[in-house]
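Peer 1: Sequence plus predicted model, see below.
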Amino acid sequence: MHPKSLSDWLSYIESQHPNNIELGLDRCSAVLDKLNYDRPKNDIFTISGTNGKGSTCTFLTHFLGMKGLSVGTFTSPHFVRFNERIAINGEPVSDDIICQAFAHIEEIRGNIALTYFEFNTLAAIYIFSNANLDYWVLEVGLGGRLDSVNMIDADVAAVTSISLDHIDWLGDSLDVIAQEKVGIARKGKLLISGVNNPPKSLAVRASEIGADLKQKGEDFYYNLNPNNTWSWQGNGQSINDLPIPSLPVENAATVLAILSYCGFDLEFEVLSKLMLDASLTGRYQTLMTSPNIILDVAHNPEAAQELQRRIKASNKQTVAVCGMLHDKDIEAVLTCLKDDFKQWYLADLEGPRGASSDQLSQYLNTSKQFKSVAEAFDAAVKEVGTDDINIIVFGSFVTVADCISHHEENY
């Protein structure tokens, strides 16, 4: 007898494999072969990278929607509701649709043990196939080559950035990690790289695969202008004086390369609206004003540098509400940002991966420590309480999710 509610299903699929993460395509591909799915009418975009995957998926989804095209978008993790992971035309699908997908996968998988993420990926493919969509946008969960998303051949692959993260799974050098992330590319198909200063292994692996590689800094470029706009050049085209988006410009530049090399028209008016309208939960997102609360999921050194840039550009004093996972590079993140915040409110994160506020505090000169994100957030709001200071909640998807839930219930 199948579970009835989505929460029951999620509890069930969490219990079906002994490991939360087990990279490899064999199990999932065996079930995929039984799924009898149809690809979209046009292309599948697959996005990998250390940072910037979510922003890139958001820009792509929003652009396709503006063109009147239907699109299914698969992302992870979610913040408050699981449904956020599987969206059609930018809207999360219903509990009933997800439950029907899980039930079908359960019926066809036989005795093949699937991880939580593999169930999710197969559900998204089943749902998108049934919806007869124009495009799919698929975000890699971890790495690329061995991630379950990679069991589907991409028509267009993109690597947004490469830095040291998940080293236990992907390797402890940029050369190795680059090869893993480029593993989503296919022979004769576009591979767009938005990687800054890419390791040589990226182009080498792309050549071995036979992908049509286009790289930032070689095939396309972007620059920030003095008048608070930005410009893009590539593929024989130039787009000048675009508005600065709320999401990182470097990811917008990668998306323009994807669109240009795929043959879409780069119309200034459409792209300007895209820059102004595209937003994403937890990516330097304003949660509330008076006081000013900003959410950011920055949790590795590269993301910390981007957050630092935004803090400096704001010209405002800032305080931090921070919680992190102990398997992240806590020292590098906090060392990068320690002088950018007037005060630190550190939170314990629950669960086996959660770091304590004590662990975080050793890398800071001074801080206040709390048992939860909610307590740290409430203290910051109470003590700061002015529009002249930004309160930035960051350090993990878990931290931001806890803050959103607490805010929805209490503010």
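Peer 2: Sure thing, it's come through.

Peer 1: Going by C-alpha atoms from here, please, whenever you check contacts or count neighbours.
Peer 2: OK.

Peer 1: quick one, strands of the stretch 151-300 of the chain?
Peer 2: Under the criterion DSSP state E, counting those that start in this stretch, the stretch 151-300 of the chain contains strands at 156-159, 190-193, 212-215, 220-224, 229-234, 237-243, 285-288, 292-296.

Peer 1: next up, a second structure to put side by side with the first:
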Amino acid sequence: MTQLSVPSTSAGLHAWLTYLEHLHHQAIDMGLDRVKQVAEQLNLLQPSAKVMTVAGTNGKGSTVRYLETILRADGYQTGVYISPHLHRYNERVRINGEQLSDAEHVAAFAAVEEARGDISLTYFEFGTLAALWLMQQRNLDVWVLEIGLGGRLDAVNIIDADVALLTSVGIDHVGFLGADRTGIAREKAGIFRPHRPAICGEPDLPATLVEQAQAQQVQLQRVGYEFFYKPQDAQHWQFRNSDIQLLDLPLPQLPLPNAATAVAALAALPLPVTLTAIKQGLEQAREPGRLQFLAATAQRPADTLLDVAHNPHAAAYLVDVLRQRYPERPVLAVVGMLQDKDIAGTLATLQPLVAQWFFADLSEPRGARAEQLQQQLPSTANVAGCFADVASAYAAALAAATPAPEGSNQQQPLVLVCGSFYTVGKIADTE
């Protein structure tokens, strides 16, 4: 392996990220031994803050955002770590809701570089340690950490969470987590800790996982068993567990199941959280690229909905949202995906609601060609075309989304952009 030159602290964030990309011999290398050794050198393994760790096939980002906005509404000092980012690496770490400067990230990378010695780290492992180091520098009350992939062997899992959250269990990353829900659930539940709360928003949790958690004396709290939620009226919902009942909670913009999981987790956190803060945080929670609505403008002649749905489980929820919020609007779908995703299953889930498809090549590693996507649809599907990039596909969809004739009962089409973080990021970046 070619010897890499370590960037200086004045080299800039881009130089450091390039260095991280080429440091390890493979992009994903599951395991905790190497990253834990470096964490010990940096004294990161026993944070003074309370820690909440969020795993799941889908719903992690919105759940993290709910936790953050509610805790901040109650005056708590928060640190958040998420992945991946849409536009800039700086999005991955937030302190009290704010992103950090390039210089702060570089300082963190330099600290990790000094501590690792000859231990090789992946891009994600290096970034995770840097994020934890950044949070450690502040006097924070709560760390909210999103699991990148799986759970048990994910670098974030070196930290023992005070409360662990599992949002959902679906089929994804089969090359690393397995091809069945039982195996995937077991990997994700690796973030659970004995005698500590584990909040599960997955309504169909495999029985073997429940038995395993109970045998390990995990304080398991499952939706539909230990906590419950339901719509109350057109604008409110309610939550209850064995200790509390909360009424008149505002319906949030982000998915309601993840809001309920977040509220259940905060109820289990050994810090008091007020009802006022819960309501305020629910109303404020927004997450770029998750059910993000962009209203039509002079430059963008059609309403657009951005969502990073990239597997059948997420696509099914997206279909439900489209049916509820935009029941009469034709959907023009701009889609770009990665080759290792369940392309056929995702497109089949979206197919009943899509009036016309606009497929795009993704140039990123593992990116699928537009023609590969089209081949997964029946020949009768209305495909407008295959495009060399997302921007071209989006421009074509906007041009096709002409307003309905005046006086007609037809609704103007809605442009949907989905299939990957890469796909959505290219559109949102132009706003």
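Peer 2: Good, I have the coordinates. On a predicted model such as this, the values are computed, not experimentally measured, just so you know.

Peer 1: got CSV for the strands of the stretch 151-300 of the first structure, with distance to residue 19 of the first structure and mean neighbour count too?
Peer 2: Compiled in CSV, those are given as follows (distance: least, Cα to Cα, whole Å; neighbours: other Cα atoms under 10 Å):
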stretch, distance to residue 19 of the first structure, mean neighbour count
strand 156-159, 27, 28
strand 190-193, 31, 26
strand 212-215, 35, 20
strand 220-224, 41, 18
strand 229-234, 43, 18
strand 237-243, 44, 16
strand 285-288, 33, 16
strand 292-296, 28, 22
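
Peer 1: could these be laid out in JSON lines, adding distance to residue 70 of the first structure?
Peer 2: Shown next, in JSON lines, are the strands of the stretch 151-300 of the first structure (distance: least, Cα to Cα, whole Å):
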{"stretch": "strand 156-159", "distance to residue 70 of the first structure": "17"}
{"stretch": "strand 190-193", "distance to residue 70 of the first structure": "21"}
{"stretch": "strand 212-215", "distance to residue 70 of the first structure": "26"}
{"stretch": "strand 220-224", "distance to residue 70 of the first structure": "27"}
{"stretch": "strand 229-234", "distance to residue 70 of the first structure": "26"}
{"stretch": "strand 237-243", "distance to residue 70 of the first structure": "25"}
{"stretch": "strand 285-288", "distance to residue 70 of the first structure": "26"}
{"stretch": "strand 292-296", "distance to residue 70 of the first structure": "29"}
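
Peer 1: need the contact list for the most centrally placed residue in the first structure.
Peer 2: Computing the C-alpha centroid of the first structure and ranking residues by Cα atoms, centre = their mean puts residue 54 first, at 3.1 Å. Contacts for residue 54 of the first structure (Cα atoms under 8 Å, 6 or more residues apart in numbering) come out as 75, 139, 280.

Peer 1: Confirm that it sits in a helix.
Peer 2: Yes - the assignment for residue 54 of the first structure is a helix, going by DSSP: H, G, I helix; E, B strand; the rest coil.

Peer 1: Now for residue 151 of the first structure, how many residues are close by?
Peer 2: Counted with other Cα atoms under 10 Å, the neighbours of residue 151 of the first structure add up to 19.

Peer 1: can you check the one 10 residues further on too?
Peer 2: Other residues near residue 161 of the first structure number 22, with proximity taken as other Cα under 10 Å.

Peer 1: What is the aligned counterpart of it in the second structure?
Peer 2: Matched to the second structure by TM-score structural alignment, residue 161 of the first structure sits across from residue 168.

Peer 1: How far does stretch 19-27 of the first structure stretch from one end to the other?
Peer 2: Start to finish, the residues bounding stretch 19-27 of the first structure are 13 Å apart (Cα to Cα, to the nearest Å).

Peer 1: buried sites along it?
Peer 2: In terms of neighbour count (16 or more other Cα atoms under 10 Å), stretch 19-27 of the first structure has its buried residues at 22-23, 25, 27.

Peer 1: Could you do stretch 198-218 of the first structure as well?
Peer 2: Buried residues in stretch 198-218 of the first structure, defined by neighbour count with 16+ other Cα under 10 Å: 198-199, 201-203, 205-206, 209-216.

Peer 1: which one of the residues you listed is nearest residue 304 of the first structure?
Peer 2: residue 198 (19.0 Å; Cα to Cα).

Peer 1: What is the equivalent residue in the second structure for the closest one?
Peer 2: Aligned partner of residue 198 of the first structure by TM-score structural alignment: residue 205.

Peer 1: Equivalent analysis for residue 124 of the first structure, please.
Peer 2: In the second structure, residue 124 of the first structure lands on residue 131 (TM-score structural alignment).

Peer 1: cool, and residue 137 of the first structure?
Peer 2: Residue 137 of the first structure maps onto residue 144 in the second structure, by TM-score structural alignment.

Peer 1: got the contact list for its match?
Peer 2: Contacts of residue 144 of the second structure by Cα under 8 Å, 6+ apart are 51-54, 64, 67-68, 78-81.

Peer 1: Show me the residues you listed that map onto helices.
Peer 2: Secondary structure defined by DSSP state H assigns 64, 67-68 of those to helices.

Peer 1: Is it possible to get JSON lines of these that adds neighbour count and distance to residue 172 of the second structure?
Peer 2: Shown next, in JSON lines, are these (neighbours: other Cα atoms under 10 Å; distance: Cα to Cα, whole Å):
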{"residue": "64", "neighbour count": "26", "distance to residue 172 of the second structure": "20"}
{"residue": "67", "neighbour count": "27", "distance to residue 172 of the second structure": "24"}
{"residue": "68", "neighbour count": "26", "distance to residue 172 of the second structure": "26"}
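
Peer 1: related to what we said a few turns ago, PyMOL command to pick out the buried ones of the contacts of residue 54 of the first structure?
Peer 2: The PyMOL selection below is limited to those of the contacts of residue 54 of the first structure classed as buried (16+ other Cα under 10 Å):
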select buried, resi 75+139
